[in-house]
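*Asks:* Pasted the sequence and its predicted model underneath.
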Amino acid sequence: MKTYPKLFFNRELSWLTFNTRVLNEAKNTRIPLLERLKFVAIYGTNLDEFYMVRVAGLKRLYLAGITEYSADKLTPLQQLNEIRKYIHNEKDELQKVFGEINNALAKENLSFKEFSELNEEQKKYLQELFHSSLYPVIVPIIVDSTHPFPHLNNLSFAMAIKLKDSANKIKFGMVRISRMLPRFIEAAEGVYVPIENVVGEFIGEVFEGCEVISYTPFRITRNADMEIEEEEADDFMEIMAEGLKARKKGEIVRLEVGKNKDTSLLEFITNHIKIQNEDIYEYSIPLNLGTLWQIIGAKKFAHLTLPTFSAKILPPLNNNADIFHTIDNNDILLFHPYESFDPIVNFISSAAKDPDVYAIRMTLYRAGKNSPIIKALSEAAENNKQVTALVELKARFDEENNLYWAKALEAAGAHVIYGIPGLKVHAKIALVIKKVGNEFKKYVHLSTGNYNPATAKIYTDISYFTSNEGIANDAVKFFHTLSTGYAQQCKLDSILVAPTQIKPKILQLIKEEMKYGKDGYIILKANSIVDVDVIEALYAASKAGVKIDMIIRGICCLKPKVAGISENIRVISIIGKYLEHARIYYFKNSNPQIYFASADLMPRNLEKRVEIMTPIIKKSIADKLFGILKLQLEDNIQSHELQEDGTYIKLSPKDNNATNSQEEYEKYVNLIFNSSIKAKDTKTNKLLKRMIGES
């Protein structure tokens, strides 16, 4: 099919609509107030990363003279202008939403206030706190000919100060505020004041002999997308460490500043940093929205959040039996965070202790802090087991953490692979090799998510244990290709890998489904779909009459509902309590019908990363995966449907038939855990039957 720009949504603008859906959840009165505030925090941190990586990348393309970049044919400059316009237009909505939540929180005795809104007792308390806790650690700077404007690291938070000295001469200065300090200071029970308000009120005591005329907070965002020349690197760990240092000095791509009537403060800042006017955003709400987690996560306000769901260990893993014996008898599929991540930790820690285990091999992309997985691998290496870990040092914003873990594993005696030149290893796989009798038995774990217990509590991911011989042999071969550096050419027999096999297989499956016309059916669940070849194949399948349902949380460059092209394609996005992260691909008339993968439908995943896609042969496991898809397609509470013009319409229940897929799955897991399959509620009973694979 010839590529027509009008048949594709722009990647960056599609991402912005995703972040708008996140912000819109902050308006959702069905959820508690701090859950709403959480979506404001997520919106802010999402936007930080978008500017650090995507906007910074577009700026580089523009400076390099690139005039055509994406399938929709927008130039980098056109995309930059559209992004700026979109975010500036959304700024008022963000401030309005924050204000509404703050007003509602005040009725619950929790609020954000300016210093001027406090009573005298609260002001006196903050003055004492300033002297005892803030005065010693803030860094005041007068900017003049002998005191140059300092370098500010990425996401630095500071204050611009306008002063008048004893000779009535105007001076400008700065106060740097450490990230170690709390973003909000509690003036009284439940009353929080932004730290810059407290510092600003008393900063005159720091600049002795000067009168403070005005002040405003500001924050800069730098290009944080590291460019690593891997082929020229003799020591990859060393070059990554240098790249992390360089990130702190990247080009400034955004300036956020507190709104202030004194325009000279903004002039002072922009006179000393290089920034385009279009990339300056003035806000009347606190900067650095991600720091709202300080309040959201406070235990004393737990009553303003949703009840914590306790992940369950379900049969057959709930009987405390030897996990390897259990896997011998069952293929096991888990759906996190509803089902506990503990069996994965148990799988590795048991292998570390088992005297009959000879080898453990794993890929680690984002292991997190205080990782029990790393601890178990280190213990295994110290127990003289053969431990091989691929620690992907190029995992964006986890590079420093992964450098630390790589060194720790090496110190314990593990063989550490730092990655594959030219590719990111995004595959999630673990292999345990154990002596059973006179033979070596292989046990495999595959996942759509990271080996990270923290994110496993908030990301929905598929996790799969098997001792299937074909998959196990492929796992051995896969790790050999990682060790030898030949992942670029790797092809397996039972599971599929990128960059060699996944994309051709997906295109083949779509093409084969086309043969069935109106009897064809495809369901694709992923974080994003960008790949032009996959999109064009789906358009062709739609034109052939195939029904296509897509559950795409974030970026969707495919246009649904276009007459004669994609009228048989429906796209929904679910934004809820948990971050939808699993990738599941279903093709009605193929054998097998269903797959799960670490890979999204994006060129970077299909062509530039090492990924794994796993076919599901066993009917009960396939039915469970299909049940997850069907349940999510029925969601009419947290689901948004994509329209032909790029807008999303949030669905609403009809005839009182409400379905929140995430809440329904929590119910399902609780009922299974409590052995209460015979639910009185007909709808839930129907759900349970479907989820356990009954027709």
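*Replies:* Nice, I can see it.
*Asks:* Please make it C-alpha for all contacts and neighbour counts, starting now.
*Replies:* Noted.
*Asks:* Count the residues that sit near residue 72.
*Replies:* Around residue 72 there are 17 other residues, counting by other C-alpha atoms under 10 Å.
*Asks:* Residue 414 reaches residue 375, doesn't it?
*Replies:* No: with contacts defined as C-alpha atoms under 8 Å, residue 414 does not count as touching residue 375, sitting 11.7 Å away.
*Asks:* out of the two, which sits in the more crowded spot?
*Replies:* In terms of neighbours (other C-alpha under 10 Å), residue 414 is the more surrounded of residue 414 and residue 375; the figures are 25 against 17.
*Asks:* give the contact list for that one.
*Replies:* Shown in contact with residue 414 (C-alpha atoms under 8 Å, 6 or more residues apart in numbering): 377-378, 381, 386-389.
*Asks:* okay, now the one to match up with it:
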Amino acid sequence: MDPSRQDSAVNASPEHAHSKPAPDLLQPELYINRELAALEFNFRVLAQARDPDVPLLERLRFLCITNTNLDEFFEVRVAALRHHYAFGDAIPGPDRMAAREVLDQIRERALELTAEQYVVWHEELLPALEAEGIRFVSRRDWSDKQQRWLKGYFQNEILPVLSPLGLDPAHPFPRILNKSLNLAVTLEGRDAFGREGHMALVRAPRSLPRIIRLPDEVAGGPHDFVFLSGLLHHFADDMFPGFEVKGSYQFRVTRNSELIVDEDEVENLASALSEELAGRGYAMPVRLEIASDCPKPITDLLTANFGLGEHDVYRCDGPVNLNRVIAIYDMIERPDLKFAPFTPRLAPALAQHTSLFEAVAHRDILLHQPYDAFQTVVELLRQAAQDPQVLAIKQTLYRVGIESPLIDLLVQAARNGKDVTVVVELRARFDEAANIELATRLQEAGVQVVYGVVGHKTHAKMLLIVRREEGRLRRYAHLSTGNYHTGTSRVYTDLSLITAHPEIGEDMHNIFQQLSGLGQMARLKRLLQSPFSLHQGLLERIDREIAHAHAGKPARIIARMNAINEPSVVEALYKASCAGVEIDLIVRGACTLRPGLPGISETIRVRSIVGRFLEHSRVYWFGNGGEPELYCSSADWMERNLRHRIEVAFPILDPELAQRVYDEALVNYLQDNTQAWLLNSDGRYTRTEPGDAPPHSAQKALLAPLL
């Protein structure tokens, strides 16, 4: 079927639809567990590390991404499940799986993923890297010259920083920092005080590089590296003079990284979060990674200390901190082993108009990142900061980066006399410290900084500029599916709109009033907003497609997002499928909907695109009986986004721009037969193959003109 067609195949007639008994769409077997669906994404990323068509150092990067993703999965999702299991306060999702059952299945799948990671590392990447002159030289292969150099390096650069700790009643088990590299060392002998050695710990300070490059004079090839862990193992005797080292074993503990702050009780959210951040690195342990050859007595000692069980232990056939290998990506100048560089397009309006305000007043501007340059957004804010006719600037910041040029421009705007208000989301996970720092910097420059709404993260991406023109005020707006982050703008796909549409500007004004003041829920004219109108607006539009199907009209839904797990939306999509609505979902990550179930979801197809860029755009398209409606949004169809966050969905009103989004971000992706994975009803994915058709990669098709 041609994915660009707006009409469905054969829609169920009203008579046919009402002749069947309505299926029970709340059966738990119709829903995939959300945590297991999230974990499954990493197998698709790991497949990129195995793909010979991907440049070698990029394959290495994908392997490291699976490792960091798995870390975060345990820090957040597994930590929450363990808490719920311990305290019995979990509310089962629509799949009705108990926390213990979910944890057991996570362990089974995570063990498979971990084992596969090390197979990829040892059997595929290491040989391929060595063939390109890039070697990780193991201890057994060090030459005499390398041994001498490494011993000197250890003595001069590493040993002075270490503080090995022998365990005894006067030296209890130390606090172990989250995800830090450590060695458990078994000893035999006595020290200067007559104390008998049994067990010691060595913590590798984070100031030490995890990968050491051998200098040319001792290297056996153009790029020779050794792991810090290898040096700690090999020269363990130097850390414990007088003792015989019987064995040394790497380990790493992963801890709960969620910050718990009672926002109803604290007076200053920034101060409360700062206090919580100080203890994050030593929160409750959730996973122990340990060398595969570590003896059971040492494993038992470690698990007992961390309050973990055998089911929390993951044995690693290689470096326990495999993600640290990413360091060599920037250490090696081999463009032939990386993705080809490209230059994003500048918006034509920048060349055609001196002023972006003049350009946007004439016509909306659509940006499709990373193919279109984020520089257009930076330039918009730069002109606003310097334009004497601009009176006020309002912006939301979720993830931005402390060195962002946008922060400099907001500071400059405030110093130029503009009224600048910035909503900084302090609770953006793992960016809390950076956001507290940038909020402080903005406040010191005279910017009015607010932290959003208690109990609701501000995830919407909005920039509103108020300008005086010919005696009246006019609003210019930028709305996006992605963050105001110059770094991720080159590696994430996102869509954004710059517009002077008065009703969109008025809606944004009302939302900013809510965020910075104590405004009531406004009746928005063009935007859909969580937690108020977005969820209901989606259900109404799905119901509208159902009504079209029942009336025998074309009925179609195409939606693209990062994840979908909101139960009522999934149920509505099942109802739509039962009515004959054709539904295509492009879901990068976790999807709890089961497609292709007879009598339930036969007309639903779900695909995931994994490639060079991280898919981050959210687009909702509704056929609407031949009068399509298209929204872009900051919100996935997840419970947290639709019910517990401040989110915005914005329409693309210019027909030509809407068609561009439809063609580039939807149809193009439905035609992908090389980087697309199709979700099966059992929750597993199958990678598409071109077969006899010409190969088509959605990302490569958009990138080709820029290379």
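*Replies:* Received, thanks. Everything numeric here is computed off the predicted structure, so don't read it as measured data.
*Asks:* Fetch the TM-score of the aligned pair.
*Replies:* Comparing the chains after superposition, counting by TM-score structural alignment, normalised by the length of the first structure, produces a TM-score of 0.94; 669 aligned residues with a C-alpha RMSD of 1.6 Å.
*Asks:* distance between stretch 172-188 of the second structure and the chain's centre?
*Replies:* Relative to its parent chain, stretch 172-188 of the second structure has a centroid offset of 30 Å by C-alpha atoms, centre = their mean, to the nearest Å.
*Asks:* Which positions in the second structure sit opposite the longest strand seen in the first structure in the alignment?
*Replies:* For the first structure, the strand that runs over the most residues, judged by DSSP state E, is strand 211-222. Against the second structure, the aligned range for strand 211-222 of the first structure is residues 244-255 (TM-score structural alignment).
*Asks:* For that stretch, list every residue counted as buried.
*Replies:* Applying a neighbour-count criterion of 16 or more other C-alpha atoms under 10 Å, one finds 245, 247-255 buried in stretch 244-255 of the second structure.
*Asks:* what's the closest non-adjacent residue to the aligned partner of residue 579 of the second structure in the first structure?
*Replies:* Structural alignment places residue 579 of the second structure opposite residue 544 in the first structure (criterion: TM-score structural alignment). Counting by C-alpha to C-alpha, 6 or more residues apart in numbering, the nearest residue to residue 544 of the first structure once its immediate chain neighbours are dropped is residue 517, at 5.3 Å.
*Asks:* mind listing what the one you found touches?
*Replies:* Each residue near residue 517 of the first structure by C-alpha under 8 Å, 6+ apart is listed here: 541, 544-546.
*Asks:* Return the member of those nearest to residue 368 of the first structure.
*Replies:* Residue 368 of the first structure has its nearest neighbour among the contacts of residue 517 of the first structure in residue 541, at 40.7 Å by C-alpha to C-alpha.
*Asks:* Surely the closest one and residue 513 touch.
*Replies:* Yes: if you go by C-alpha under 8 Å, residue 541 of the first structure and residue 513 touch, sitting 7.4 Å apart.
*Asks:* Which one of these two is surrounded by more residues?
*Replies:* Under the neighbour definition other C-alpha under 10 Å, residue 541 of the first structure and residue 513 were set side by side, and residue 541 has more, 29 against 24.
*Asks:* My reading is that the more buried one is in a strand; is that accurate?
*Replies:* No: counting by DSSP: H, G, I helix; E, B strand; the rest coil, residue 541 of the first structure is not found in a strand; it is helix.
*Asks:* Tell me if I'm right that residue 378 of the first structure and residue 405 touch.
*Replies:* No: proximity of residue 378 of the first structure to residue 405 does not meet the contact threshold set by C-alpha under 8 Å, at 9.9 Å.
*Asks:* if I look at the residue nearest to residue 544 of the first structure, how far off is residue 627 of the first structure?
*Replies:* When C-alpha to C-alpha, to the nearest Å is the yardstick, residue 517 of the first structure and residue 627 of the first structure sit 23 Å from each other.
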